[in-house]
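Undergrad: Let me see the structure of the following:
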Amino acid sequence: MLFQRFEKLIDVFKPVADIAPPKGMLRFYAHYLKQVWPLMIVVLLVGFVAAVIEVALFSFLGRLIDLTQTTPSGEFFARHGGDLLWMALVALIIRPLVSGLHDLLTHQAINPGLTNMIRWQNHRYLLRQSLSFFHNDFAGRLAQRVMQTGPALRDSTMQVVDALWHVLVYAGSALYLFAEADPRLMIPLSLWILGYASALWYFVPRIKQRAAAASASRSRVMGRIVDGYSNIATLKLFAHAREEENYAREAMGELLAKVRLQSRTITSLDVLITSLNGLLIVATGALALWLWNGDAISTGAIALALGLAIRINNMAEWVMWVVNGIFENVGTVQDGMHTLAQPRLVLDHQGATPMRVPRGHIRFEGIHFHYGKQSGVIAGLDLDVRPGEKIGLIGPSGAGKSTLINLLLRLYELQEGRILIDDQDITTLTQESLRANIGVVTQDTSLLHRSIRENLLYGKPGASDEQLQDALRKAHAEGFIQNLDDGQGGHGLAALVGERGVKLSGGQRQRIAIARVLLKDAPILVLDEATSALDSEVEAAIQESLDTLMQGKTVIAIAHRLSTIARMDRLVVIDQGQLIETGSHAELLERGGLYARLWQRQTGGFVGLE
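TA: I've put the predicted structure just below:
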């Protein structure tokens, strides 16, 4: 019950504004820490009390030695019983309670809560990044940054909190107690503080810089390794195990060099601090003995001075490793920040409204788009798709057909022009509602590494088993699904499909994708090489289901096999991002343009169309 109370102090999944984390290290930290600031204040206060208790025990030890020398043994407990009882209470009850409270706040509240809150918010933000964002990075590296930034930010923050109080309280209290015994005892400690601060001032920025470089190299290694695993079939087909080894080895070699450089800096700092610590103990002990020899301080003061010097020595080495950990974690946070704080390129505009599709009328008006190139992929294209019209989009590879679909789905932003659906500019609509009203089957069908059922439910969450079976039957997929066994206890609809659906054939993945769109039943349908992975017999069987699916919908279909879209209401031919021909199959053949040449090339003049 006690653990649960502390575990609930941070609401990991609380609603927050869906905005980009700020750039700039301090602002990035503050963005997350301000969400749990009351808890961090409590941790600071508890840490302060814990450090004061530690120093008080050392102070009492010196006082205890003096009391034993100045009080007759028979009267010791009678005179000082109250003091002894108080310190016993501090050591046996108060100190464990404060330490326990610190552990509960750290291990039950902050460690799991803050870490996973940061992970959740970063994952939620990245999910809505633009498509180009994911195309420009390794999936493994993105996942690593989401997973590692949270614990790195948490650890560096908690290390700063702990180190802050230990340094301030121990050094400050030691100076005060030394001054109380004899001001001259302050000299070694004051010189040590100056040397320690100078060492940190020199080495810490270098550790930070080299830790950030090592973290970036570590992410590069992760990206290359995951890239190889994700494309293991290609690697084996081309017998490129040796090349893949060298690809990863190059990144690992770079990481090794960066880590060694970082380790040299840490080792140099360690040797310097250890030397300074030895000087502190020897100088403090020698000075205390010299003062005691001259009756300037008591025996208890010697015990206090040496005890605190040894404790500060241990603390200094601990702080040094903490500082190293802090800046190693800061390097990881800095590396993650460069990815996680990137602004989204495609945003819902302020006041965006849900889309309504009463008719399905699509208009492309003077659209221009390029993928960061000088020349446009699509330049000044106009196209009007009437409500319920079924058009076939045709053109050579690279003509801009798939780009046009991506722009319709607003996966990228136009440079010029606009796209209207039922007189609604898609930039004024929410992206979720836009894509919810467009069903898409692509040639590169990618399934989630989940069960068949979960993949199908992407089309219609909450669909019944009867609806699932009906969609599978129409997609001619029920036969092979009944016999699926993933080798992990999953059968039929419960079978896992593997990463990107690798346990299924291309035709099987395509049929699952078609069933998913059948379930979605959106008013606008996009078929981008929807039957490219199917053999002719299965394609002919599914075509009837697709014809049923297309009834009453506005359809844009892309296919390189022209015979599959020649029966559409209208064919639109584009080349180099411009519309060059439009008309029916017969009209375009009669015109003798690009479509006629493509048809002639595919059929050799022997395939007709009924």
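Undergrad: rest of the way, CA atoms for contacts and neighbours
TA: Fine.
Undergrad: Residue 68: neighbouring residues, count only.
TA: Residue 68 has 12 neighbours, counted by other CA atoms under 10 Å.
Undergrad: For the comparison step, fold the sequence that follows:
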Amino acid sequence: MIRNDSFALYRRLLAYVRPYTKVFALGVLAMIVNAAAEASVPALLKQLIDGSFVEKDPAFAHLMPLALVGLFIVRGLSDYAHTVALSSVATHVVLDLRKSMFERILTLPLAFFDRQPSATLMSRLTYNAQQISPIITSSLITIVKDSLTVVGLLGYMLWLNWKLSLLFFTVLPVIAWVIRSVSRRLRQYSRAQQNSMGSLTHVAHEVLGAPREIRIFGGAAYEAKRFADVAASVRRYMMKTTRTSAANGPLVQFIAVLALAAIIYYATLATRSDQLTVGGFVSFFGAMALLLAPLKRLSNVNEALQRGLAAATSVFEIIDAEPERDTGTREIARASGRLRFDEVVFRYPGAESDALHGVSIDIRPGESVALVGASGSGKSTLMSLIPRFYAPDAGSILLDEIDTREIRLADLRANIALVTQHVVLFNDTVAANIAYGAPGEVSREQIEAAAETAHAMEFIRELPQGLDTQIGENGTRLSGGQRQRLSIARALLKDAPILLLDEATSALDTESERIVQQAIDNLKRGRTTVTIAHRLSTIANADRVVVMDQGRVAEVGTHEQLLARAGLYHKLHQMQFRDGSAPAATPES
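TA: The predicted structure follows:
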């Protein structure tokens, strides 16, 4: 029923049961009692017929009905006990697996997310994890209880008439072969179905996240077809699983019934020759009839079992994924903010060429440095290396003359604040979003001060509950400029000595950009700032401008120096002014 390579997987799942051993043991004990009660029914039936109807013993006539009622009370109570106990354990196991997955996801390197769509991870976290539950509940109940019931009934049949029982045993190897063959197919179909479900979640996630783009570009028909294709794939694998599982039960039953027919024939002969009493015949026949239901459940348990094991494989792939490596051992408090890139080389996994080629930049504490260049020039890659989202393949990045690979990740990132064009806010209050990531406890006054400095209190005061207003998923109830000012307030409250600004105003209108730029100027004071900007007017007042070209440093200097040099920066500047996308630079206030 379970392939050899699946036993290790099943044992690993049962390891998650260990904290709930007492409840699990209670469930198993209740299953054993329930199986014993079910196997006792034909024996009780024999005594009832032989004692009450054949021998006409009055004691049996009074005791047997009571015994029958008592037996079914025990059976009912034990059935309730094992169902509730094992369901309790199963829900705890699924909860623990989800927590383990989520905790591991929080520690995985960014390269993992580059390879795995978020919707696929969501599908594993929700749908796949839930598929494991039947392994602890219905599948386990079937395997343990029904196996014990079958063993008990077969044992009773052997005791009653071993010759007739041997006829039934001849079909067991055939049944085992059928179940083994079906198991392989069910595992394959279950894995394919779960992958298709991940694709379905991915498509739905993309569509639900882009309603404006789909409507403006007329993509509804295309998305409907894409969703229909993936949904059809899910249905196709579901039907393959259903057909295979549905054929399994009747096939096993047909094989069992062939043996049953032969047994009935020989049992009739045995009764005629007084080798078997009437009660014994009815009891033997009843035991065989009772065997059919647990045999059917045992043959059909493969569907849920293989689906659960396939789901467990995908869940453990996440849990076993290698977390982000923290090679640092040195602890640092607040850094002065000096950053130095020394011949840094980096290539993305699977890429054919380097994204950075021997980049060297020395940034002084408190200095504002802007990174500019065409798309793909290496600006974002360079910035991603500072908090060690990725590690350089060669060269080094030093913070206060300490290689960042030697610094504990928590200490390194505690010294860095990040503001990007893609603002990430959480479905919580304004205050909670500002306080997110701030070290230790923060007071209401500190939150208000940060919001004031970021020019955010101007709109927060107008919100229904002020700082306590729920902002919706990713701040959907706020404008782009308001969301950006909240992210700046969050960075202000963190008060890190190094500030990374990635296209922080590129998606804003002129008025919002003006307000946000004032907030950014407040945020930059006293901090080492690395800024990526396509709008050259926003970085004209930077202390230095580093021009990137194809992963290399092409030019370094102030805005005026680079314009006077008439090089690559001058060309970028001229292109923006010619397109009318960059207004003239304003002097620093």
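Undergrad: gap between residue 105 of the second structure and residue 180 of the second structure?
TA: Residue 105 of the second structure sits 35 Å away from residue 180 of the second structure, going by CA to CA, to the nearest Å.
Undergrad: How about residue 217 of the second structure?
TA: In this view, residue 217 of the second structure and residue 180 of the second structure are 52 Å apart by CA to CA.
Undergrad: between those two, who's got more neighbours?
TA: Taking other CA under 10 Å, residue 217 of the second structure and residue 180 do not tie; residue 180 has more neighbours (16 against 8).
Undergrad: Aligned to the more buried one, what sits in the first structure?
TA: Per TM-score structural alignment, the equivalent position to residue 180 of the second structure in the first structure is residue 201.
Undergrad: secondary structure element for that match?
TA: Secondary structure from DSSP states H and E places residue 201 of the first structure in helix 186-230.
Undergrad: For the next helix or strand after that helix, give me the average deviation versus the second structure.
TA: Counting by DSSP H and E, the element after helix 186-230 of the first structure in chain order, helix or strand, is helix 232-237. Superposing on the second structure places helix 232-237 of the first structure at an average distance of 1.7 Å from its equivalents, by mean CA distance after the TM-score superposition for the first structure.
Undergrad: Need the contact partners of the helix or strand hosting residue 435 of the first structure.
TA: If you go by DSSP H and E, residue 435 of the first structure is part of helix 431-436. Here helix 431-436 of the first structure makes contact (CA atoms under 8 Å, 6 or more residues apart in numbering) with 348, 354-355, 409-410, 426, 522.
Undergrad: can I get these in JSON lines with neighbour count?
TA: JSON lines is the format used below for the contacts of helix 431-436 of the first structure (neighbours: other CA atoms under 10 Å):
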{"residue": "348", "neighbour count": "15"}
{"residue": "354", "neighbour count": "14"}
{"residue": "355", "neighbour count": "21"}
{"residue": "409", "neighbour count": "21"}
{"residue": "410", "neighbour count": "20"}
{"residue": "426", "neighbour count": "24"}
{"residue": "522", "neighbour count": "21"}
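Undergrad: Chain neighbours aside, what residue packs nearest to the residue nearest the centre of the first structure?
TA: Taking CA atoms, centre = their mean, the centroid of the first structure lies closest to residue 146, which sits 2.1 Å from it. What sits nearest to residue 146 of the first structure in space, not counting adjacent residues and going by CA to CA, 6 or more residues apart in numbering, is residue 119, at 5.7 Å.
Undergrad: who touches that neighbour in this structure?
TA: 146-147, 149-150.
Undergrad: just to revisit the earlier point, so the match of residue 180 of the second structure versus residue 207 of the first structure, what's the distance?
TA: 11 Å.
Undergrad: ok, now residue 89 of the first structure?
TA: 43 Å.
Undergrad: Kindly confirm my reading that the residue nearest to the centre of the first structure is in a strand.
TA: No - according to DSSP: H, G, I helix; E, B strand; the rest coil, residue 146 of the first structure belongs to no strand; its state is helix.
Undergrad: which residue in the second structure lines up with it?
TA: So, by TM-score structural alignment, residue 146 of the first structure is matched to residue 125.
Undergrad: isn't that match right up against residue 101?
TA: Yes - using CA atoms under 8 Å, residue 125 of the second structure is in contact with residue 101, at 7.0 Å.
Undergrad: Identify the contacts common to these two.
TA: Residues touching both residue 125 of the second structure and residue 101 (CA under 8 Å, 6+ apart) are residue 315.
Undergrad: In the first structure, mark out all the strands, start to finish.
TA: Taking DSSP state E as the criterion, the first structure carries its strands at 362-369, 378-385, 390-394, 416-421, 424-425, 438-441, 524-528, 554-558, 570-575, 578-583.
Undergrad: what number of residues lie near residue 212 of the first structure?
TA: Number of residues near residue 212 of the first structure (other CA under 10 Å) recorded here: 24.
Undergrad: actually residue 391 of the first structure, not the one I wrote
TA: By the criterion of other CA under 10 Å, residue 391 of the first structure has 25 neighbours.
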